[in-house]
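Asker: With the input below, show me the fold.
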Amino acid sequence: MVTVTAEWEFLAHRLREWMVLRSIAVNDPWGPEDFLASSDWCQRTAAQVLTSSAALRLLADRGRTRRVRAAAGLRLAQQRR
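Answerer: Alright, predicted model coming up:
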C-alpha cells in the first residue's frame, strides 16, 4: 500500500499514522518517537479512542498541544475509576 501511495505525500503520511494507531490499538510494538512526531489529528484521535494506558500517559505528558494533553489526561483519569 505504501508503494502505491508514495507519490501522494499526505496520503502516505496519513497511512503511516493509521499504522501507528493500529499498532497501539492491537498491542503490537510501536515507537513512542513516531507517535509523538505524528500530527495533531493523529494525537487527538488517539486521545479519544485508544485505551492503552502507556499511549495515553505519553500523550498526557508530551502530547503536541494542550488540547491533546488534557484529553489524554481525562481518559487516563476515567480509566482509573
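
Asker: from here on, contacts and neighbour counts on C-alpha atoms
Answerer: Will do.

Asker: Give the next helix or strand downstream of the biggest helix by length in the chain.
Answerer: When the chain is parsed with DSSP state H, its longest helix is helix 9-25. Scanning forward in sequence from helix 9-25 by DSSP states H and E, the next helix or strand is helix 32-36.

Asker: who does that following helix touch, helix- and strand-wise?
Answerer: Applying 3 or more C-alpha pairs under 8 Å, 6 or more residues apart in numbering; DSSP states H and E, we find helix 32-36 packed against helix 9-25, helix 53-62.

Asker: Check the gap between Asp61 and Thr45 for me.
Answerer: 16 Å (C-alpha to C-alpha, to the nearest Å).

Asker: The structure of the following sequence is requested for comparison with the preceding one:
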Amino acid sequence: MIVESGDLDETDEHQRFAVYLRAFDQVSEDEEFALVARVLEDPDAAMGGSAVLRHLDRRAESLLLVEDRMAWMQAMAEVVAARPFLVERLHEWSLFRAVTLGQPWSQDALVAASNWLQLKIAEGPCPGEAAVILAEAGRTKRIRNAARVTLNRRDRG
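Answerer: This next block holds a predicted model:
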C-alpha cells in the first residue's frame, strides 16, 4: 500500500502521520522501501522522518533473530541514506543485536552510542560485560542506574 498524495490532508501532519503508520502496518515486503521513500518526501521532514523511524524500529526489532536480515538492513540504509539519524539508528540496531546475542562488539562503540541505545541495552537482557561498561560509563545517570539494576538482578538471580 503506497500512500498517494490524494489520500492525505497536506495541512494536517497528525493525520498524515497516522496514515503513514497504518500504511507501514499493512505494507508488503515488496512495497516497503517504496513506502519509506514516499514518506520521507513528506513536506514536514521531521514528521516523515519520525514515522519512518517508528517503522524502522519495529521492523529491525522483528528481524533481530533473523539470520538473513542484512539484505533488509542494506536496502533500508540505501533508502534512508540522506537522513543521517536514520542511518545511525540502523547501525545502532546492529550493535544492539551483537551485544544481545553475544556476538563481537566494540566497547568504544557502546560508550559512543546514543542515549536511546545505551538505555535499551542497560534495561534489556544484555550480557554482563555491557552492563558493567554502562554502569560505569553510561551517558546519563539514568543509564548508569539502569545498568546497575540489571547487574544487581543478575547477581541475585
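
Asker: sec struct for the residue nearest the centre of the second structure, please.
Answerer: Against the mean C-alpha coordinate of the second structure, by C-alpha atoms, centre = their mean, the closest residue is Asp57 at 3.6 Å. Following DSSP: H, G, I helix; E, B strand; the rest coil, Asp57 of the second structure is assigned to helix.

Asker: Can you check which part of the first structure stretch 36-45 of the second structure sits on?
Answerer: With TM-score structural alignment applied, stretch 36-45 of the second structure matches no range in the first structure.

Asker: related to what we said a few turns ago, any chance of the helices and strands packed on helix 32-36 of the first structure in CSV, plus distance to Ala37 of the first structure and mean neighbour count?
Answerer: Formatted as CSV, these follow (distance: least, C-alpha to C-alpha, whole Å; neighbours: other C-alpha atoms under 10 Å):
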stretch, distance to Ala37 of the first structure, mean neighbour count
helix 9-25, 10, 16
helix 53-62, 10, 19
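
Asker: Redo those helices as a markdown table? Include distance to Glu33 of the first structure.
Answerer: Formatted as a markdown table, these follow (distance: least, C-alpha to C-alpha, whole Å):
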| stretch | distance to Glu33 of the first structure |
| --- | --- |
| helix 9-25 | 11 |
| helix 53-62 | 10 |
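
Asker: The ones you listed: which one's closest to Trp41 of the first structure?
Answerer: Closest approach to Trp41 of the first structure among those is made by helix 9-25 (9.4 Å; C-alpha to C-alpha).

Asker: so where is the closest one in the second structure?
Answerer: Alignment of helix 9-25 of the first structure against the second structure: residues 84-100, by TM-score structural alignment.

Asker: Comparing that stretch with the first structure, how large is the average distance?
Answerer: Taking mean C-alpha distance after the TM-score superposition for the first structure, the mean distance separating stretch 84-100 of the second structure from the aligned residues in the first structure is 0.6 Å.
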